[in-house]
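Trainee: sharing a model that was predicted from the sequence below.
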Amino acid sequence: MALMTRPTPDPVSDQPGFLMHRLAFARRIAGTGYPFDEDASRALALEEAKRAFDPAGTARQITAIAVTGDRRSRLATISVRTLVIHGADAPLFLPACGQDTAKVIPKAEFMLIDGMGHDLPASLLPLIIDAIDRNARRA
C-alpha cells in the first residue's frame, strides 16, 4: 500500500524517477514463480504515461474500491459461466478474495495459479487462454 500511495514522479520532468517508482511497484505485485520482465514493464509504464498521466488517479481508484462496499449480492446475479483467475502470490487481494468471488457467482470456476501475483506473466498466456476457451465452451 505504501508503494501504491507514494507520489509518483512526473514522467515528463523525471522519467528515471517515474520508471524507478513504477518498476518497484510492478516488481512488488509480481509473483515469485515467474521471471519479472523489466523491459515489458518499463515499456508498459511509458505507454500508459504517454496515453494519460493523472497523479490523483490512484487515490481515486483506492477510494472507489473502498466506497463500493460488499459486492456479493450483485455478483450472485451473474448468470453466465464465469472463470475467476487468481494468482496464489497476489499481494493486493489474497487468494481467499478470489475464492470468495467464485463461490458467490453461480456456476463459477476458480483457477488459482501458483507463483502468479497480481500481474500476468507472458509465459502463462497459453494456460489462461486455454482456460478461458474451456470456460466459454461449457456455456
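Mentor: Cool, got the structure.

Trainee: when you work out contacts or count neighbours from here on, use the C-alpha atoms and nothing else.
Mentor: Noted.

Trainee: strands of the chain, residue ranges please.
Mentor: Counting by DSSP state E, the chain has these strands, from start to end: 83-87, 109-113.

Trainee: if I look at the residue nearest in space to the middle of the chain, how far off is Arg137?
Mentor: Closest residue to the average C-alpha location of the chain: His118 at 4.2 Å, with C-alpha atoms, centre = their mean. His118 sits 26 Å away from Arg137, taking C-alpha to C-alpha, to the nearest Å as the criterion.

Trainee: presented hereafter is structure B, for comparison with structure A:
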Amino acid sequence: MSVVQPRLSRAEVIEASATVQRHYYADGRPWEEAWVREAAGVAYDRGYAPDGLPRQWAALLRAPDRLERLRGLALPTVIMHGREDTSLHWRAAVEMATAIEGAELRVYAGMGHMLPEELWPDVVTAVTRNARA
C-alpha cells in the first residue's frame, strides 16, 4: 500500500532538504548549507516529485543482494565511499571492489554520505581515468 506524500512548498522542501542532508555530512566536515539549499531549490524547480524518495527507499529495501552478480566482472570500475557514511557502511564498498576484478577503491576518511567540495578534483581525476580505461 503506497502512502501519498504531502505536497510541500518550495521553501518547505528546501528547509526539509537542509535538515535531512545535514546528517549526511561527517562530523568535522564543513557543512555546505548554502550549496545544499541551492541544489534543493534547483531540484524542486526542475521537477518536484514528493513520492520519488519513498519509492526509491522502498525499492532499495526490496532489492535482492547483487554482490554475487558482480563477481567475475572485469571492467574499468572506480568505487568511492565515505568512511563515515551512516547510510551505507564503507565495508560494502570494499566488498564490491573485491568482487569486481581490477576495481579501484577509494574510501575517503572523514567523508559521510555527501561528497564534500574539497574532494571534487580527486573524484574528477578518478572518474576521468576510469572513463579512459
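Mentor: Happy to help now that I have it. Please read all numbers here as calculations on a predicted model, not as lab measurements.

Trainee: any chance of TSV for the strands of the first structure, columns mean neighbour count?
Mentor: Output for the strands of the first structure, formatted as TSV (neighbours: other C-alpha atoms under 10 Å):
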stretch	mean neighbour count
strand 83-87	20
strand 109-113	18
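
Trainee: got the ones you listed as TSV, with distance to Lys50 of the first structure columns?
Mentor: Shown next, in TSV, are these (distance: least, C-alpha to C-alpha, whole Å):
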stretch	distance to Lys50 of the first structure
strand 83-87	29
strand 109-113	32
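
Trainee: among these, which is nearest Ser73 of the first structure?
Mentor: Of all the strands of the first structure, strand 83-87 sits nearest to Ser73 of the first structure, with 16.7 Å by C-alpha to C-alpha.

Trainee: where in the second structure does that closest one fall?
Mentor: Mapped onto the second structure with TM-score structural alignment as the criterion, strand 83-87 of the first structure occupies residues 78-82.

Trainee: report the distance from the matching stretch to the chain centre.
Mentor: Relative to its chain's centre, stretch 78-82 of the second structure lies at 10 Å (C-alpha atoms, centre = their mean, to the nearest Å).

Trainee: ok, the equivalent of Met114 of the second structure over in the first structure - contacts?
Mentor: Taking TM-score structural alignment, the alignment pairs Met114 of the second structure with Asp119 from the first structure. Listed by C-alpha atoms under 8 Å, 6 or more residues apart in numbering, the contact partners of Asp119 of the first structure are 26, 29-31.
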